[in-house]
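> I would like to see how this sequence folds:
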Amino acid sequence: MTRNTVHGAGTERITAAVVREKNGDFIIETLERESDLRLDEVLVRVVATGLCQTDVHVRDQNLPTPLPAVLGHEGSGVVEAVGAAVQTVAPGDHVTMSYQSCGHCRSCLTGYPAYCERSFPLNFGGARADGTNALRDDAGHEIHGHFFGQSSFATHAVATERNVVKVPVDAPLELLGPLGCGIQTGAGAIMNSLAVPAGASVVVFGAGAVGLSAIMAAHAVGASPIIAVDVVDERLILAEELGATHTVNARTADVSASVRDIAPGGVDFALEITGRPSMLTLAVDVLAPLGTAGLIGGAPAGTQAPVDMNTLLGGRTVRGIAQGDSIPQLFIPELIKMHQAGRFPFDRLVTFYDFADINTAVADTQSGKAIKPILRIPTSHTISN
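Coordinates of the predicted model:
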C-alpha cells in the first residue's frame, strides 16, 4: 500500500473555526498545524462536517473542554497523509471520522469502544492522549484540538487510525460525516444497543437528528408501532414520512395516555433523547413488562430522574447508551449500504451551509430550523515553512 508520510520539523497553515470564549461565536482563523504525524495519525482534508449539539454545549462550556479550541466531530474527507504505522487507510482514501477510544482498556478489548475507560479525556480533553497539541495560532499560542480525535471544523484534521472509517468512493462524501456521531447513535441504539426485533413496539422521545435516525432504523428492522414524541409539528410530520406509525405532540397531548392508547399494556422499547428528567420518568412508566428504556440524551452533571422502584420489579430495564454501541468501522459501512438501498434516507435530515456561515448554522440548530446542519469546507492552500 502506497503511503505519503509526513516528516521533518515544520508547520502547515490551515483554516479553522475557533471558539475562544464561553458563549462566543466561532471565528474563522488561520492556524499553524504541526507537519509531523505521529505513528498512528491520519491527516484528513475535510470536505464537510456535521454540526452537533455537543459542539454547542462545549462552546457554552456546559462541557469542560478547554478554550480556545477547534471543535467539530462529524467530519468526512480525503486522506492526505498517514503515520508510519497506519495500515488500514492510505492517501486518497475517502473517510468519515468518528469518536476516539484508547483500544487497550477492558471495554475496548471486549468490543465496546464507545464505553472506553478514557473516553472523556480522549474526546473532550482538547489534546492528544499524551497532552500535546498540533495547533497554534499566528501568535504562537496553543489552540486546543483533537476534539473527538479530529477537530473537524477545519480544512484539515489530525485524526488517528482508530477513529477513521474508510468509505466507498461512490458514496456522497459531503453527506457522510454525521454518520460518525449523531446518526450512528440513533440508529445504533435501535439496531445494536436494544437489538429491536421485527414487530416490537417503540417510542422515541425527541425527533431531532438522533431521534429521527432511531425512527428510520426502527422502520428498517420492521418495528411496529413506532411512536414519535416531540413538541414541533413539522418534525412530527417528518417522523411520519421516515417511518413513524404514530406521533404525539407533548405540548398538547397527555403523552402517557396517548402511548398506552396506541400500545395497550405499554411499549417494548423506549428511547429518551431530550435529556429532560421528566421524559426519562415517562419513558420508564410507558414500558410493558420486560420492556427496556434507553437513555441517550445528556443532562448537566448531577441531574436525577425519579423512577418508581416497583415499576422496575416488572422486569423493566433502564440503560444508558453511548454512540449506539457502534464500532464505527463496522457499523458506518452498513448504514451507507442501507442508505444506498433506500432503507435509511438520512439525507432528509440535512441542511448544507458554507463553512463561513457556521454561526448561522448554530442559530438555526438552536431555533429548530435545521435538524442536521452540514458545513461544506472549502479547499484551502497549504504552506510549508
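> switch to C-alpha atoms for all contacts and neighbour counts from now on
Noted.
> how about stretch 75-86: buried residues?
Neighbour-count burial for stretch 75-86, counted by 16 or more other Cα atoms under 10 Å, picks out 75, 76, 77, 78, 79, 80, 81, 82, 83, 84, 86.
> and which of these is nearest residue 132?
Set against residue 132, the nearest of the buried residues of stretch 75-86 by Cα to Cα is residue 83 (16.5 Å).
> how much space between that closest one and residue 135?
Using Cα to Cα, to the nearest Å, residue 83 is found at 17 Å from residue 135.
> Same check on residue 100?
On the measure of Cα to Cα, residue 100 and residue 135 end up 18 Å apart.
> the strands in the stretch 1-150 of the chain, which residues?
Using DSSP state E, counting those that start in this stretch, the strands assigned to the stretch 1-150 of the chain run over residues 11-19, 26-34, 41-50, 69-70, 75-82, 94-97, 135-136.
> for comparison, sequence B:
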Amino acid sequence: MNVTAAVVRGKSMPFAVEELELDDLRPGEVRVRMVATGVCHTDAIVRDQVYPTPLPAVLGHEGAGVVEAVGSAVTSVAPGDHVVLSAASCGVCAQCLSGKPMYCENAYDQCFGGRRPDGTTALSSNGEAVSSHFFGQSSFATYANVVERSVVKVPRDAPLEKLGPLGCGLQTGAGAVLNELRPEAGTSLVVFGAGAVGSAAVMAAKVAGCTTVVAVDLHDSRLELARRIGATHTINSGSTDVVSELKKITGGKGVDFVVDTTAVPGLLTQALDALAIRGTIVLVGAAAAGTTVPFEIGESLLKGWTFKTVIEGSSVPQVFIPHLVELWQQGRFPFDELVRTYEFEAINEAFADSADGTTIKPVVVF
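Below you'll find the model as predicted:
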C-alpha cells in the first residue's frame, strides 16, 4: 500500500514528506494506522547521523495508533486495538529472556539497523529501499508494519494523540526513577535537564514520595512548569552555582539521587560533587560515542556512591506503559502538560521548537 512519510535523505537534512510504498505484513508484524507520534531527541541525533542508521530512512519511535491488521503469528493484539509503540527487542537473548528487554543484546540492530533480520526493508520509493523498522516501528508515517514486541495495548478511552511519548521519552524518565532508582519516601532527587525526559522524572519522583525534588535547567519557562508538576525547588544553572545551591537545599547533606538527561560531562561532575553518601547517579541522556567524564575517586571513595547508565527506564513496555496511563488517568502523572501538537506537514517546525526549548514535547498528529 502507499503511505505518506517523513523521510531523511541525507545527514542533517530536513524531513521531506513523501509518498512511499509499504510492503506486506510479515507473520510477526502488526500494521498500525498512526494517529500521532512524539518527536524525540534521538530522532534528531539519528537524522544528524550521530547514530548512523542507513539513509534514506523513516524515523519516529513514539508512535500511537490503531491496529489495522496483524500477521499470522501475532497473538497480543487484534484489529481495532489502540496501541502505543515502544522500542524493539529480539526476545531470544539472555537479557530479553530474563525480563530486561531494554538491554537486549541485539538492541542496536533491532532499533537502528533500518532493516528486518533478513535484510529487507518495509518501505521503498520507486524501487529504492528506504530504511524502516526504526525502533521496530518508523512511526513518522501514516501506516507502519511494526514488530509485535514494540506494540503495547492501551485503553480505548485514553487519547492516542497524546500517548505516543510514553513509548520512549516519558517512559525513560519515569522508569529511571520508578524502575531503577526506586527512591524511598522522604528522600531527595535532582533532575538535570527539565525537558520531556527530565519532566517525567520529576513527576515520577513525586509519585514515589520524594519530599525534595529539584529541577535544574537553563530555561526559566521549563523550571516554572517543573514546579507545577512536582518539583519542590528549581535551579537555573546559567545563573546559579548548582552544587552550592543543592547543598543549601539539602542542609549540607547532598542529594540522594540524580537523574541526568543532558549527558553533558561538566554537569555530571557537578552531580557527583552534590551527591550524598551512598547516593546514586543515573545517566539517561545520549552522548556521542567516545564521550568521557572525569570523576574524582580519592575523597569520593568515602561516599560509596553509584553511577548507572539506564536505557528506556529499564522497563518492560507492555507492563510499565499501562501503569503510566493509569497514573495519568488518576491525575498523578500529568504528562499532557508537556505536549504541544503539530500537523504532520509541520514536522520540521516541531523539531526546531524542540531544539530551541520552545516546546518540551512536540507531538505530530496525522
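> And the TM-score, once the two are fitted together?
Once superposed, the chains reach a TM-score of 0.98 (TM-score structural alignment, normalised by the length of the second structure), with 364 aligned residues with a Cα RMSD of 0.8 Å.
> Over which residues of the second structure does stretch 270-281 of the first structure lie when aligned?
The alignment of stretch 270-281 of the first structure onto the second structure (TM-score structural alignment) spans residues 258-269.
> List the buried residues for the matching stretch?
Buried-residue list, stretch 258-269 of the second structure, by 16+ other Cα under 10 Å: 258, 259, 260, 261, 262, 263, 264, 267, 268.
> again, but for stretch 121-136 of the second structure
121, 122, 123, 124, 129, 130, 131, 132, 133, 134, 135, 136.
> aligned partner of the second one in the first structure?
Mapped onto the first structure by TM-score structural alignment, residue 122 of the second structure lines up with residue 134.
> Would you confirm that residue 203 of the first structure contacts residue 271?
Yes - with contact defined as Cα atoms under 8 Å, residue 203 of the first structure reaches residue 271; the gap is 6.4 Å.
> re the thing from before, show me which of the buried residues of stretch 75-86 of the first structure is closest to residue 121 of the first structure.
Distances from residue 121 of the first structure to the buried residues of stretch 75-86 of the first structure, taken by Cα to Cα, are shortest for residue 75, at 19.5 Å.
> Verify the stated contact: that closest one with residue 175.
No - the criterion here is Cα under 8 Å, and residue 75 of the first structure misses it with residue 175 at 9.6 Å.
> Pull up the overlap in contacts between these two.
By Cα atoms under 8 Å, 6 or more residues apart in numbering, residue 75 of the first structure and residue 175 have these common neighbours: residue 48.
> if I line the two up, what does residue 115 of the first structure land on in the second structure?
Aligned by TM-score structural alignment, residue 115 of the first structure pairs with residue 103 of the second structure.
> Check residue 15 of the first structure too.
Superposed on the second structure with TM-score structural alignment, residue 15 of the first structure falls opposite residue 4.
> which one is that match nearest to, not counting chain neighbours?
Distances taken as Cα to Cα, 6 or more residues apart in numbering put residue 19 closest to residue 4 of the second structure, at 4.6 Å, once the chain neighbours are dropped.
> so how far is residue 365 of the second structure from that neighbour?
Residue 19 of the second structure is 17 Å from residue 365 of the second structure, by Cα to Cα.
> Same drill for these two, tell me which one is more crowded.
residue 365 (23 against 16; other Cα atoms under 10 Å).
> my read: that one touches residue 341, true?
Yes - using Cα under 8 Å, residue 365 of the second structure is in contact with residue 341, at 6.6 Å.
> From the buried residues of stretch 121-136 of the second structure, pick the one nearest residue 78 of the second structure.
Nearest member of these to residue 78 of the second structure, counting by Cα to Cα, is residue 136, at 18.0 Å.
> In contact with the counterpart of the closest one in the first structure, which residues?
Under the alignment (TM-score structural alignment), residue 136 of the second structure maps onto residue 149 of the first structure. When contacts are counted by Cα under 8 Å, 6+ apart, residue 149 of the first structure touches 73, 98, 99, 100, 122, 123, 128, 158, 159, 160, 163.
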